[in-house]
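Colleague: Please find the sequence and the predicted model below.
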Amino acid sequence: MNGDSRNRAMQQHSMANRKITLEGMWSEVEPGLTSVFQMKQMSKGGYMHHYSTVYSYCTSMTHNGQEPPSAPSLQTKSKRRPTGRGEPSCSDAATPSTQAAWVGMELYKKLTDFISGHLVGVREKLKHHRGDELLVAYAKQWQDFRFSSKVAHGMCMYLNRHWVKRENDEGRHKEIYPVYGLCLVQWRENIFSGLETQLLRAIMDMITRDRNGELINSNLLRTTVDSIVELGVSADVDGDERNQASANRTVTDPSRDNKAVGLHVYKNSFESHFIDETIKFYTQESQSFLATNPVEIYIGKVVGRLAEEDVRCTKYLHESSGPLLKKTMEDVLIIKQMDILHAEFKKLLAEEKLEELASIYNLLSRVPNGVDSLYKLVETHIKEFGGATLANNAEQLMNDPRAFVLAILEVYDRSSKLIHGAFKGDHGFSTAMDKAFEHLVNNNAITVLAKNPAKVSELLARYCDGVLKKSTKNPDELELEESLTRLMVVFRYVVDKDVFQKFYSKLLSKRLVLQTSASDDAEASMISKLKALCGFEYTAKLQRMFQDIGLSRDLNDQLRAHLETGNRSFDCEFGIQVLSTGAWPLTERNTLIVPAELERPLIAFKDFYGAKYNGRKLTWQFNLSKTELSANCFSKKYIFQASSYQAAILLCFNSKTQYPVVELQQMVGTERPYFDQILVILLKQKVLLIREEAEEVDEKDLLVEGVSVKLNTAFKSKKLKINLNLPIRAEQKQEEDQTNKVIEEDRKLLIQATIVRIMKMRKQLRHQELMAETLQLLSNRFKPSVIIIKRCIEILIDKDFLKRDEEAKDQYTYVA
């Protein structure tokens, strides 16, 4: 401790030990307080003298031998505690505690009277001012008074820390404040209460001018509003600037702030009035603005006003007003204008103005449930423009898988741009888009024209076939992968995924058997995508088909080694693929008498396979086979790519150059009219002729009695390798019908298997519960009708897999 500190401590000690009366103490302190509140300069020594005087008075226990008078207001309901040494209780004599209470109360009353008297003069100075003049004068007087109150608070620090604290802790008085709080209470009662109406009117007028764009003194407003906040004083307010949270615009500890400075004066006197004025101002402005301006401009105006009020709250309002002010603004400017904004949204949506839609979305998303009613509008919009896009060229799209997929993807891209560009990918709008797109994919002009709701699944499968099949226009690997990825976007919305599987597996089988796949990696990638979306069971047969092709390669290598070992050879090269009956979508085959040139290799393979796999049965699928024939009977050597049936017909002409159609059909052994369809292709290609004239022929020409066909020895073509194996339209239609029939049968079996699986696990289940679980489990494959499920339940009851409960007919029991 240095010398000055030691001297001050000794002085304070000596002052504390001297006896001092209330009148003597007040005669020394009152002039100092007068100087402080008159904003006169006070030396540090003078300040310490007054502090020590108050300290000495408060620590005195007796005054000139006088006992403290009876003060009922200071008595407490203390319980009588027995003592062991015969000391008097609180009710028998004045204890140091009651003496200290009396001492503190007398000083507290003196301070109250002094502050109240000082504020009488302040009130006189303010009562004649109005408007901005009142705010200027009020702010000046408040700042001076606030500073003086803090100085007075420091001078009476001992009173604050001991007497005031004890009074509050013991609950003697509810309205005992530290000296700084006492000053604020007196200002509230003597100044603010009398000027509240004029003061609030002046504040509101200045805020209105600020909203109208006029330049105002925001510091003046902030000082005035801060004073109102601080007038909500509580018993533990601290006059120290460092500890007074309310003095700062940013409150680091809201719980402490609410305790130290109650907001009831601010809320009741200012905030309620401010909110009413805000509602009035913006209601009038919004109505007048909408009457003279488009809604698009109004949206920008509202966004600007909301931002302005956020700044305004930061500049001169208490932070607690922020949420209420924001809600009020949103109620007046958005919720009350919701019908107008919704009508504008419909207009903008029809024109797909993304920036304007984004603005109105951002505005409406500020209020609770503000955009919920817009989801249905977006869903309807996507359905309408998507349906119109597909309806424009429905007939073309129904027969062109690539055009259909590109059209539906165009709709998807447009919808996605709308959702992400205008609505930031909002979950509600994304869900609305999904609902609209699912409806659009499964119910559109193409499905109506085809009278088949599963037509889309077939088109997607055929699009895949076009992408994955070898051609001169095959894209590179990256473009191919991108095409498959884009296709899966559409496939995700397909309901009849089992129909897609049937058509895809049939087309895949042809690509694998005929070796026309553009890329094995692309085929594997597509199956992987289907497996990720639909599960392992969905792609199990597809993967088995790939395994069979791999095993067939090994089997052909073994066959060649076997033939070389036996020194056996044939006039032709051949390869055979063994396909598992359960995995491949094999159809009924047409009969064929195998030509002698091809029969010997088939017999050799049959013997080899039978020796290797005893008990397995081979059934030849000539409709999946292909043959290359070397033609040396024309002016040039040609190679014909033909089906097995076409090869059988052409090989007959090694013996002679002309046959009656009936004889030729008997030699080939294929039933009509399928034989006629194959022969017509050869006639159209001019390899065979009915007549010398080069006119078109059809199947009717082959029905003429005695008609013959002959080899066209004058055949010419610019190509040396000619593909004769062209698709037969009637065969395609037959395959489609057969596939659709298989799909219906497979669906019934799958539904029955699903029901049995559910009942085996549940044992007993009511009808509605069984229906719900069946629909849920089958939803990733197709959406079965309720009628079909009921029929399948009846079939299972007839087969004794299920039985109805005798007491509850709507309950089924599993029969083990």
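Modeller: It's in.
Colleague: rest of the way, CA atoms for contacts and neighbours
Modeller: Will do.
Colleague: what's in contact with the helix or strand hosting residue 328?
Modeller: Residue 328 is part of helix 321-333, with elements assigned from DSSP states H and E. Outside helix 321-333, the residues within contact range by Cα atoms under 8 Å, 6 or more residues apart in numbering are 271, 275, 278-279, 282-283, 286, 302, 306, 309-310, 313, 366-367.
Colleague: again, but for stretch 410-425
Modeller: Contacts of stretch 410-425 (Cα under 8 Å, 6+ apart): 352, 354-358, 361, 382, 386, 389, 426, 429-430, 433, 437.
Colleague: Next, the buried residues of it.
Modeller: 411-412, 415, 417-419, 422-423 (16 or more other Cα atoms under 10 Å).
Colleague: where along the stretch 51-200 of the chain do the helices fall?
Modeller: 96-126, 131-155, 157-158, 165-170, 179-187, 193-211 (DSSP state H, counting those that start in this stretch).
Colleague: Burial-wise, tell me which of these comes out on top.
Modeller: helix 179-187 (a mean of 24; mean count of other Cα atoms under 10 Å).
Colleague: tally of neighbours for residue 9?
Modeller: 13 (other Cα atoms under 10 Å).
Colleague: ok, so of the buried residues of stretch 410-425, who is nearest residue 16?
Modeller: For the buried residues of stretch 410-425, the minimum distance to residue 16 (Cα to Cα) is 74.8 Å, reached by residue 423.
Colleague: For the closest residue to residue 20 other than its chain neighbours, give its distance to residue 313.
Modeller: Using Cα to Cα, 6 or more residues apart in numbering and skipping residues adjacent in sequence, the residue nearest residue 20 is residue 57, 5.9 Å away. Here the criterion is Cα to Cα, to the nearest Å. By it, residue 57 lies 47 Å from residue 313.
Colleague: one more structure, for comparison:
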Amino acid sequence: MPPKSKAKKRKTSEANQSTLDSFRIGQPGRSQTAFPPKHHTVSTTSTTTNDRMQQQPTTSDDSSTSAKHNNLHAGSFLGSFRQHALIDKVPILLCKETPSTPALSNEQIIDTFTKLDNVLRSILHQTPNDLGFQVAYELCRSVCLFGKPKELYNDLESTLNEHMQQEKHVIMGETDQDTFLDTLDDHWTTFCQQLVTIRNIFMELDRRYIMSETPYPSILHLGKSMFRKIVMGVPRIQSKTISGVLKLIQQDRDGLDVNLNRLRSITQMMLDLSLYDDVFEPSFISSTIQYYGTESTETMDRLSITDYLQHAKDRVQQESEYRIATYLDKGTKISLTEVVTNQLIYTKIDIILSQGFDDMMDHCERESLAILYHFVSSHESITKLRTAFGDYIKKRGVRMVKDPSKDQVMVSTLLSFKDEVDKILHDSFDNNPTFANAFKESFETFINSRRNKPAEMLAKYFDTMLRSGAKQPPEHRIESHLDKVLVIFRYLQGKDTFEAFYKRFLSKRLLLNRTTSNDLEKSILGKIKSECGPDFTKNLEGMFKDMDISADINTTFKESKDYGEQDSIPLYVNVLAQGVWPTYPTTDIMLPTNMASLLQAYQTFYTKSFKGRKLAWRNALGSCVVKSHFPQGSKELTVSLFQTIVLLLFNDTTKSTMDYKDIALATNLDDKELKRVLQSLSCGKHKLLVKQPPNDTVTDEDTFAYNSNFSASAVRLKINSIQQEQSTEERKETQTKVLVDRQYQLEAAVVRIMKSKKQMTHVALVNELFVQLKFPIDATDIKKRIESLIDREYLSRDQTDNSVYIYQS
């Protein structure tokens, strides 16, 4: 692309000035070297380095003017003409004109007009003339001074008009389109130079007559006006000029070599002649629309949307910067930029968005998106871009949320997706608030498109991050990461579902001592509290309180007499408030004698310490640390209470094997639980028992034996138990509890609203429920709960209008 240059201001003589304006001189005034009229004296003094020369005053008349002028060794300036001085300085004293100066004779006037006309024609026809320009200037001044400026002006205008007619015929005679502009520009440039010379000679006419008696500020403007009217006023010349300029501009756009100086000169000529705005620019804009309308269609067919946007950016930059700075007027920039952008972007915005927007978002092409955004940021098309942005988020989010095969990575995928969109918002969309709102609305829409599951997986993700055992990043990094997860939590409508699953996961972390840090747990809980209020976290905070109380009770029990009478088996009991913790099934098992007696001792201690309270043991949550001895070495096993009971059966050395039925009879475990326990001990990573037949499925006919060949590199081993993970039954139970709690909340809200309003229509009641309740509800559930309240006589229907409910106080 041709080099850029600074844009030029319209109609000023700077880099893009015409030849005419490049010869501009100062305001016309009385020449300091003009000879004074008759009977006036001029004192001329010159100073050199070594001597001083004095010239005596002399008188002058008209016949001796030229001679005296030629004898003066003075430096004089007339416009752009200069006579070189032979001395350093010549002070000239101007005397006042004598009012009684006699008029010129007719012969003198005719002779002067003839001489000036010859000078004028010699300038216009570029022929030699014996009369010097300084003499011509003095003759013009004399004519003006002695009262003949009007006649001189008429002669000047007539001669210029005659010359313009000749110029018109010469230019019209140029039939070759390729050389027409060259001919026009050459004649215009030459005429501009001639006008400057003429203006310098006829400066007194400019000052004394043209400026005050004609509509033209100067001879320069007179010449421009005549060139515009006589030459450029010819439709054929004008149309050939416009078409020639447009052809050169198209060639420049196509990357062909163009005479930029010629192009700049012609456009500047149209500016000087006031043809640019009214004649050239409309045709130029029209041709630009046509050019880029065709190019946009052709380019879009062969380029990808990303490459097309870069092409559009380059094109707009070329038009608005390079061409404006090189040969177009600065005032064209706004309209030119608008039409180019309109043809390349606005008319193609639907195609760009439908064919390329999703792909740019998928590949996070922030630079291309930024180009598109800045094109439409001040145009109504920004609404379409914002809509496409929101629709993309919904489509992509629904795919992530509704695919059951991706449930386990749902939250991590959502976090990555949100990070990508946040970067695009910042880097491409300038953090536009309307785009940020579109993102929030779309995110909330798709994350709630699948009821309950996102809330469950979010709670599980918290559990994974807060549970000890796996390799975890430092605590401060975990908290920072979970802060991002809380942002997704804000979009959930079913926060009660999240609370139910979070409570179940938290309970296992606390009871199985698998939390990374209690401080971190409480920090996250405090943030959830600030989001949802104290009622939301009341039970969760109660769980931590129970754990603290249980620690104090255990300390007191170990110091009591009841504990001292038992064997030295360490015991730690967590006492849980029934309404705070999740519900767990009661499992009756047969404990070894020493374990059973120790539990009985704790129960005796507790009932004595807390009158009126009753303990219900939840054996499924118990865990033990068992020291085991194998021929390959001793191990310390962390196992569940159920696993412990089964392992202790194999301490009986009189039995080398035990079948499934014997184990079931000895432990009193139900069939489903026992099979999970035996599978974890004989089919897992650490095979403490040997199963026959050796497969991964436990049946009633299997037999089990102590694995004397067991070995492991670690001394402390954790034997994972299936019952410690969330089972399908637990999930269903949690979901059912959420539904029941929602029914209670819905009924309570209906009664609360009706108690305050006393009477409401069905539509008004439903609308109020949607405002007050924070979880998703549908009209069917509302109708069922209202019918239930009517049956229980909390509400009644109006006898004249069944759609109106009345509160029964």
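Modeller: It's in. Owing to the predicted nature of the structure, the values given are computational and were not obtained by experimental measurement.
Colleague: rewinding a little: give me the buried entries from the contacts of helix 321-333 of structure 1.
Modeller: Buried among the contacts of helix 321-333 of structure 1 by 16+ other Cα under 10 Å: 271, 275, 278-279, 282-283, 286, 302, 306, 309-310, 313.
Colleague: Off-centre distance for stretch 623-634 of structure 1?
Modeller: Here stretch 623-634 of structure 1 shows a centroid-to-chain-centroid distance of 59 Å under the convention Cα atoms, centre = their mean, to the nearest Å.
Colleague: Just the buried residues of that stretch, please?
Modeller: 623, 625-628.
Colleague: Among those, which lie within strands?
Modeller: 626-628 (DSSP state E).
Colleague: What subset of the contacts of stretch 410-425 of structure 1 is buried?
Modeller: Counted by 16+ other Cα under 10 Å, the contacts of stretch 410-425 of structure 1 give 352, 354, 356-358, 361, 382, 386, 389, 429-430, 433, 437 as buried.
Colleague: what's the closest of the contacts of helix 321-333 of structure 1 to residue 574 of structure 1?
Modeller: residue 366 (73.3 Å).
Colleague: Can you pick out the ones from the contacts of helix 321-333 of structure 1 that are in strands?
Modeller: Those of these lying in strands (DSSP E): none at all.
Colleague: coming back round to it: mean shift between the helix holding residue 328 of structure 1 and structure 2?
Modeller: Compared with structure 2 after fitting, helix 321-333 of structure 1 deviates on average by 2.8 Å (mean Cα distance after the TM-score superposition for structure 1).
Colleague: C-terminal to that helix, which secondary structure element comes first?
Modeller: In N-to-C order, the element after helix 321-333 of structure 1 by DSSP H and E is helix 338-351.
Colleague: just the angle between the helix or strand just after that next one and helix 321-333, please?
Modeller: Next along the chain after helix 338-351 of structure 1, taking DSSP H and E as the criterion, comes helix 354-364. On the basis of axes from the mean of the first three to the mean of the last three Cα atoms, to 10 degrees, helix 354-364 of structure 1 is oriented at 120 degrees to helix 321-333.
Colleague: Please state the offset of helix 354-364 of structure 1 from the chain centre?
Modeller: For helix 354-364 of structure 1, the distance to the chain centre is 18 Å (Cα atoms, centre = their mean).
Colleague: List the buried residues in the helix or strand following that helix.
Modeller: Next in sequence after helix 354-364 of structure 1, counting helices and strands by DSSP H and E, comes helix 372-392. Under the neighbour-count criterion of 16+ other Cα under 10 Å, helix 372-392 of structure 1 has 374-379, 381-383, 385-387, 389-391 buried.
Colleague: Filter the buried ones among the contacts of helix 321-333 of structure 1 down to just the ones in helices.
Modeller: If you go by DSSP state H, those have 275, 278-279, 282-283, 286, 302, 306, 309-310, 313 in helices.
Colleague: In those residues, find the pair that's most separated.
Modeller: 286 and 313 (20.5 Å).
Colleague: What sits closest to the aligned residue in structure 2 for residue 203 of structure 1 if chain neighbours are left out?
Modeller: In structure 2, residue 203 of structure 1 lines up with residue 245, judged by TM-score structural alignment. The shortest distance from residue 245 of structure 2 to any non-neighbouring residue, by Cα to Cα, 6+ apart, is to residue 263 (6.7 Å).
Colleague: Alignment lookup: the one you found to structure 1.
Modeller: Per TM-score structural alignment, residue 263 of structure 2 is aligned with residue 221.
Colleague: So which bits of the strand or helix carrying its match are buried?
Modeller: Element membership for residue 221 of structure 1, per DSSP H and E: helix 218-230. Applying a neighbour-count criterion of 16+ other Cα under 10 Å, one finds 220-230 buried in helix 218-230 of structure 1.
Colleague: Now do that helix and helix 179-187, the angle between them.
Modeller: 100 degrees.
Colleague: Check the mean deviation of helix 218-230 of structure 1 from structure 2.
Modeller: Mean for helix 218-230 of structure 1 is 3.2 Å (mean Cα distance after the TM-score superposition for structure 1).
Colleague: Give me the next element, helix or strand, following that helix.
Modeller: helix 254-260.
Colleague: That next one corresponds to what range in structure 2?
Modeller: Helix 254-260 of structure 1 lines up with nothing in structure 2 when matched by TM-score structural alignment.
Colleague: Please spell out which residues along that helix are buried.
Modeller: Buried, per 16+ other Cα under 10 Å, within helix 254-260 of structure 1: 257-258, 260.
Colleague: Now render those as CSV, adding distance to residue 318 of structure 1.
Modeller: As requested, those are arranged in CSV below (distance: Cα to Cα, whole Å):
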residue, distance to residue 318 of structure 1
257, 12
258, 12
260, 15
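Colleague: out of these, who's nearest residue 744 of structure 1?
Modeller: Distances from residue 744 of structure 1 to the buried residues of helix 254-260 of structure 1, taken by Cα to Cα, are shortest for residue 258, at 72.4 Å.
Colleague: related to what we said a few turns ago, next, give me the two most distant ones among the buried residues of helix 372-392 of structure 1.
Modeller: The two members of the buried residues of helix 372-392 of structure 1 with the most space between them (Cα to Cα) are 374 and 391, at 25.7 Å.
Colleague: how about residue 641 of structure 1, secondary structure?
Modeller: Secondary structure state of residue 641 of structure 1, per DSSP: H, G, I helix; E, B strand; the rest coil, is strand.
Colleague: List the contacts of it.
Modeller: 626-629, 721-725.
Colleague: rewinding a little: between the ones in helices among the buried ones among the contacts of helix 321-333 of structure 1, which sits nearest residue 657 of structure 1?
Modeller: Distances from residue 657 of structure 1 to these, taken by Cα to Cα, are shortest for residue 302, at 90.6 Å.
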